[in-house]
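Colleague: Sequence and predicted model, in that order:
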Amino acid sequence: MSQSNTQQNLAAWKTVCSEQDLVSNSGVVVWFEGAQVALFYLPEAQGRSLYAIDNHDPQSGANVIGRGLIGNIKGEMVVASPIYKQHFRLEDGHCLESSQQRLRVWPVRLNSGMVELGLD
C-alpha cells in the first residue's frame, strides 16, 4: 500500500474536551457524533492511559458506563457497569461475563492538551 493510500485510511480527529476536563482514574461523558462516549483517564496505568467507550449499558439500557468502577482483571483494564456489575474491557469493549455483549470503542488521543476522538 502506498503512503498516500495509508494517509487516506487514517481516521480524522475531532476535539471533544480538554485534558483538564478529565478526572484521573474515573470517567467523564462527552457527546460525539450522536453518541454518549465515556472517557476514562488512567494516568498511572502501564502503557495506555486514555480510553473511549460507549456510555450505554446494553443490559440495563441506561447511559451509565461513565459512572462505572475501573479495575484490572487478569491484566485487563475494565469498567464495571454500576447497575448489574458486568465488566467491559476498556481496550475493545468486550463483556467478560457475556460474549454477546460488547460496547463500541473509539480511537482516542491527547493532542496539545486536548482530547480527540477518531472519526471512522
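Modeller: In hand now; what should we look at?

Colleague: hey, let's count contacts and neighbours off CA atoms from now on
Modeller: OK.

Colleague: List the residues that contact residue 38.
Modeller: Applying CA atoms under 8 Å, 6 or more residues apart in numbering to residue 38 gives the contacts 27-30, 52-55, 65-66.

Colleague: what does residue 78 give?
Modeller: Shown in contact with residue 78 (CA under 8 Å, 6+ apart): 70-72, 87-90.

Colleague: which among those end up buried?
Modeller: Among the contacts of residue 78, those that count as buried by neighbour count (16 or more other CA atoms under 10 Å) are 70-71, 87-90.

Colleague: hold the first one in mind and look at this next one:
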Amino acid sequence: MQANRWTPICALDDIVPNTGVCALVGDEQVAVFHVGGDTPQRVYAIGNYDPNSDAAVLSRGLVGSLGDRIVVASPIYKQHFDLATGECLEAPANSVHAYAAKVEGGKVWVLA
C-alpha cells in the first residue's frame, strides 16, 4: 500500500474564488475548492462523487455557508457537503472523504 503524499493540483489562481475544479489524484476524482479571495487563501478538497445522485459532480456545486460551516451544494439534488469534513448535512450516511489541502508556493496541494 502506498503512503499518502502531497500532490500538486494547479496554481491557486487557476481556480476562480468560491468555485471548485475536479482533479484526478491517483485513481480518485477529487473536488478542490478555492474559498474566498482574501488572504489567507483557503482551499478544501473532498471526493467528487455525490452518492445521493450517483454522479461525479461535486466540483460543479455552489459554494456557500450554513451557519459556521463552509459547504458545497450538489448541483443535482442540492444536498450540502461540509468542505472541511465531507459530511453530507441532509444524509450523513452519504458523506464523502475529505482530503487535507494547502496552498504552498502559489500552488494547490492535496494529500492523498
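Modeller: Now that the structure is in, tell me what you want to look at. Computed from a prediction, not measured in an experiment: that's the story for all the values here.

Colleague: Just the ones in strands from the contacts of residue 38 of structure 1, please.
Modeller: In this view, the contacts of residue 38 of structure 1 that belong to strands under DSSP state E are 27-30, 52-54.

Colleague: And the helices in structure 1, which stretches?
Modeller: Using DSSP state H, the helices of structure 1 run over 3-9.

Colleague: rewinding a little: which of the buried ones among the contacts of residue 78 of structure 1 lies closest to residue 37 of structure 1?
Modeller: Among these, residue 90 lies closest to residue 37 of structure 1 (CA to CA), at 12.1 Å.

Colleague: My understanding was that residue 76 of structure 1 contacts residue 89; is that so?
Modeller: Yes. At 6.5 Å, residue 76 of structure 1 counts as touching residue 89 under the criterion of CA atoms under 8 Å.

Colleague: Enumerate every residue touching the spatially most central residue of structure 1.
Modeller: Centroid check for structure 1 by CA atoms, centre = their mean gives residue 52 as the closest residue, at 1.8 Å. Neighbour list for residue 52 of structure 1: 37-40, 90, 105-108, 117 [criterion: CA under 8 Å, 6+ apart].

Colleague: Now with 7 Å, please.
Modeller: The contact partners of residue 52 of structure 1, taken as CA atoms under 7 Å, 6 or more residues apart in numbering, are 37-40, 105-108.
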